[in-house]
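In: sequence first, predicted coordinates after that:
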Amino acid sequence: MSEEKLAKPDIGDAPLFPVHKFELSDWKDGIVIRSPNWLGDAVMTLPALLQLKKMVPRNCGLFVVCPPHLLDFFRSIPIVDFTINLHSAHKLWKLCEIDKVRRLHAGIAVLFNNSLRDTIYFRLTGIPRIFGASARGRDIMLTKSFKFPESRKSELNKLHHASKYLAVAYALGAAKWDGELPEFRVQKEPELMDASFVKISSMPRLMTIAAGAAYGESKRWPAEFFNRTAGFWAENGGNIAVLGSPKEKEIGDKVIEGLPSGKAYNLAGKTDISELIQILKKSEICVANDSGIMHLSAAVGGRGIAIFGSTDPSATSPVSAKWKVLFEKEYCAPCFKRECLKKVSPYTCLKKITPSKVISAIEDLLKK
């Protein structure tokens, strides 16, 4: 076994809660998980999902309820037996959605989001045992709630999100996580993908870049810094693909501006989850803000550089030993704001991470 396989992601120790004992009959037809709404948070549930899957009795299933944009993500993970996508992440459930969850005939539910609304809906499905974090006054509706320390602004906190999810899994009797992550299945064969995408994703020495972040500008390293980093990669024989949502196309254009034709491509808004998984698996290195793509790249086995600004790297760093995190601690960081509130020299936490620092980190990572 290689050293790379043996390396375990450093996510700290999960808090320990009393273990809930189940009878075989308690499971009914399985366990259903309500996923978080963000891709990055959903990726961080994977260690817990894997450990829960290992304890599910024979002939029982592991089911997931998720928002529509995460359906293909969970369908790409073989340990998930069935996925139900809600019509919206935040709107009221439809009666047919309550009925779909009811018809799973699960005996146990775990809520990996903090929604009071979803807790009510899960109660309406008739699932008898529902577990989740203490949040928003919903404790009385949970079979068992788990209280975690609140994040403190301007301080680095020690509890990683993946450890929180694992703590819940451990409290249900799951075995300790060994550092492995679930495999991903190919949802879309190459012949069903756009020919230009297949060509780009197959290029040698491919650097993928995630220059956006849905949360806000305070998580986005400057596009011109990404541009200089990509320029270094191109000058050394590499190719570049910028990834992101349709809203991040303009950022992608800035990242590849002035780079050699035929070596840099803006794929923002042009890839679905299946294609993201495909290209991130083939990428030699990924440079990313704290984003869903960062977490997905780490989960599929890629290596990369994670750039943090307003958020806490000890809580949401990539769940991988193949990634290097860059973070410059300012007095106000992590602030968790969508935009910097400083009137003078805003976004210092991001601008202190210069392209030369990222390039140096890339060179160090590729030597390993």
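Out: On my side now, so go ahead.
In: when you work out contacts or count neighbours from here on, use the C-alpha atoms and nothing else.
Out: Fine.
In: quick check, residue 109 in a strand?
Out: Yes. Under the criterion used here (DSSP: H, G, I helix; E, B strand; the rest coil), residue 109 sits inside a strand.
In: for it, what are its contacts?
Out: Neighbouring residues of residue 109 by CA atoms under 8 Å, 6 or more residues apart in numbering: 31-34, 122, 127, 129-131.
In: take the residues you listed and keep only those in helices.
Out: When DSSP state H defines the helices, the subset of these inside them is residue 122.
In: most surrounded residue in the contacts of residue 109?
Out: When neighbours are counted as other CA atoms under 10 Å, the busiest of these turns out to be residue 32, with 28 neighbours.
In: looking at the contacts of residue 109, spot the one nearest residue 183.
Out: Of all these, residue 183 sits closest to residue 33, with 18.4 Å by CA to CA.
In: for the nearest residue to residue 215 once chain neighbours are set aside, helix, strand, or coil?
Out: If you skip the residues right next to it in sequence, residue 215 has residue 338 as its closest partner in space, 6.1 Å away by CA to CA, 6 or more residues apart in numbering. The three-state label given to residue 338 by three-state DSSP is coil.
In: put this beside the first:
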Amino acid sequence: MSESTSATLIVAPSWVGDMVMAQSLFKLLHTQAPTSAIDVLTPRWSAGLLQRMPEVRTVIEHDIAHGQFAWRARRQLGRALNGHYQRAIILPNSWKSALIPFWAKIPQRIGFLGEWRYGILTDARRKDKRQYPKTVEQFIALALPANTPVTTYPRPQLYPHPANTVLHRLGLTKHAPLLVLCPGAEYGIAKRWPPTYFADIADYFIQQGGQVWLLGSQKDAPIGQEIINTLKSDNCKNLCGLTNLAEAVDIMALADTVISNDSGLMHVAAALDKPLIALYGSSDPNMTPPLHPAAQILYLGLPCSPCFKRVCPLGDTRCLQDLKPERVIQILRATL
């Protein structure tokens, strides 16, 4: 890290999708001050994703688990960063997330109030979700004077690395039009389209001469296997849990089409300029939409939606069960 006090430290969010949307903030900061460096303090798992964002100079990794207090580790890291930055922008709302910039004695510490962070932030703002309904708008607002309307913002754009190494390790080749399916969603099952529906889409695409790869985390591996077990055809590979996040980005860059639940990988697909079909259940596409003008969003908008629950409180998850594969196939048929 440079000793330049004009540099900005970003305390990054803990969700993949939020991390992708945060690139809009990085782009704006770079436009505002092209010679001022942007460093990002982030959990280790997201370092590879940030390395595919050219606006970021340095990724400062830590191993503090989400929700963990880790008083000593935060204080040591804060002291190590003392003198490096003029400004910090803290994207998470928690009290803990603001401690490292506080201990680093960064003069400007900007963030939303969250857990009553009056004494830790120097510029503590109230989050007005009526003024900033989208998560990306809330991020952008922190780079602007307080209460400034957000009328436009740059969209995320990831720069993948060549995928040759990971493809060789997994024994993969792209030999036909490639559909990537992302059947997981870290938040909960109320955001996950039924695996049998994904299997129907995979069968259709393979019958048209294509190949299908399933991407996701280790937690999504059983979902991927359920899809594989339901398929009527071959040429589908379950890669869930076999890649890290950076490798998943590089593999997804090869896709001709991506179909995803509202998840971090959905935002990755949008930032890679992939033709994208995004499936929404318990969440709100008006709050966290894929940031690409050509993305196609499927959302039933039932009277109970969005409930933002991890598990359907009514027990039927109709917001996803009633979103039938035929609607997705209709879109695919028009694009193939």
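Out: That came through, no problem. Keep in mind that what you see is a predicted model, and the values were worked out from it rather than measured.
In: counterpart of the residue nearest to residue 215 of the first structure in the second structure?
Out: Residue 338 of the first structure maps onto residue 310 in the second structure, with residues paired by TM-score structural alignment.
In: return the subset of the contacts of residue 109 of the first structure lying in strands.
Out: Mapping the contacts of residue 109 of the first structure onto strands (DSSP state E) picks out 31-34, 129-131.
In: want to throw these into a markdown table with distance to residue 164 of the first structure?
Out: Output for those, formatted as a markdown table (distance: CA to CA, whole Å):
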| residue | distance to residue 164 of the first structure |
| --- | --- |
| 31 | 18 |
| 32 | 18 |
| 33 | 15 |
| 34 | 15 |
| 129 | 19 |
| 130 | 17 |
| 131 | 13 |
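In: surely the match of residue 338 of the first structure meets residue 185?
Out: No. Counting by CA atoms under 8 Å, residue 310 of the second structure stays clear of residue 185, with 9.8 Å between them.
In: among these two, which residue is more densely surrounded?
Out: Neighbour totals were compared for residue 310 of the second structure and residue 185, and residue 185 leads with 23 against 16 (other CA under 10 Å).
In: translate the more buried one into the numbering of the first structure.
Out: Under the alignment by TM-score structural alignment, residue 185 of the second structure pairs with residue 213 in the first structure.
In: residue contacts, that match?
Out: Going by CA under 8 Å, 6+ apart, residue 213 of the first structure touches 219-220, 289-292.
In: so where do the helices sit in the stretch 101-250 of the first structure?
Out: In chain order, the stretch 101-250 of the first structure shows helices spanning 116-124, 161-171, 195-201, 223-235, 249-256, with DSSP state H, counting those that start in this stretch as the criterion.
In: most tightly surrounded among those helices?
Out: Using mean count of other CA atoms under 10 Å, the stretch among the helices of the stretch 101-250 of the first structure with the greatest mean number of neighbours is helix 161-171 (a mean of 24).
In: now that one on the second structure. Mean distance?
Out: Helix 161-171 of the first structure differs from its equivalent in the second structure by a mean of 1.7 Å after superposition (mean CA distance after the TM-score superposition for the first structure).
In: what range in the second structure matches that helix?
Out: The aligned range for helix 161-171 of the first structure is 135-145, by TM-score structural alignment.
In: list of residues touching the matching stretch?
Out: Where contact means CA under 8 Å, 6+ apart, the residues beyond stretch 135-145 of the second structure that reach it are 18, 21-22, 24-25, 28-29, 89, 91, 110-111, 127, 132, 147-150, 153, 287-288.
In: from these, which land in strands?
Out: In strands, defined here by DSSP E, the members of these are 89, 110-111.
In: using CSV, lay out these together with distance to residue 55 of the second structure.
Out: As requested, these are arranged in CSV below (distance: CA to CA, whole Å):
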residue, distance to residue 55 of the second structure
89, 15
110, 20
111, 21
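In: and the residue most central in space within the first structure, how close does it get to residue 214 of the first structure?
Out: Using CA atoms, centre = their mean, the residue of the first structure that lies closest to the mean C-alpha position is residue 40, 2.2 Å off. Taken as CA to CA, to the nearest Å, the spacing of residue 40 of the first structure relative to residue 214 of the first structure amounts to 11 Å.
In: what sits in contact with each of these two?
Out: Going by CA under 8 Å, 6+ apart, residues that sit against residue 40 of the first structure and also against residue 214 are residue 291.
In: rewinding a little: OK, contacts around the residue nearest to the centre of the first structure?
Out: In this structure, residue 40 of the first structure makes contact with 291-296, judged by CA under 8 Å, 6+ apart.
In: that one matches what in the second structure?
Out: Aligning on TM-score structural alignment places residue 40 of the first structure opposite residue 17 in the second structure.
In: let me know the outermost residue of the second structure.
Out: Relative to the centre of the second structure, the most outlying C-alpha is that of residue 232, 31.6 Å out, by CA atoms, centre = their mean.
In: in space, what's closest to it - neighbours in sequence excluded?
Out: Once its chain neighbours are removed from consideration, residue 232 of the second structure has its nearest residue in residue 203; the separation is 6.4 Å (CA to CA, 6+ apart).
In: do residue 307 of the second structure as well
Out: Once its chain neighbours are removed from consideration, residue 307 of the second structure has its nearest residue in residue 282; the separation is 5.3 Å (CA to CA, 6+ apart).
In: aligned partner of that neighbour in the first structure?
Out: The pairwise alignment with the first structure assigns residue 282 of the second structure to residue 310, based on TM-score structural alignment.
In: its match is in contact with residue 341, isn't it?
Out: No. Between residue 310 of the first structure and residue 341 there is no contact under CA under 8 Å: 11.0 Å.
In: the two: who's more crowded?
Out: The residue with more neighbours, out of residue 310 of the first structure and residue 341 and counting by other CA under 10 Å, is residue 310; that gives 28 against 12.
In: show me what contacts the more buried one?
Out: Under the criterion of CA under 8 Å, 6+ apart, the contact partners of residue 310 of the first structure comprise 218-219, 333-338, 349.
In: if we go to 7 Å?
Out: By CA atoms under 7 Å, 6 or more residues apart in numbering, the contact set of residue 310 of the first structure is 218-219, 333-337.
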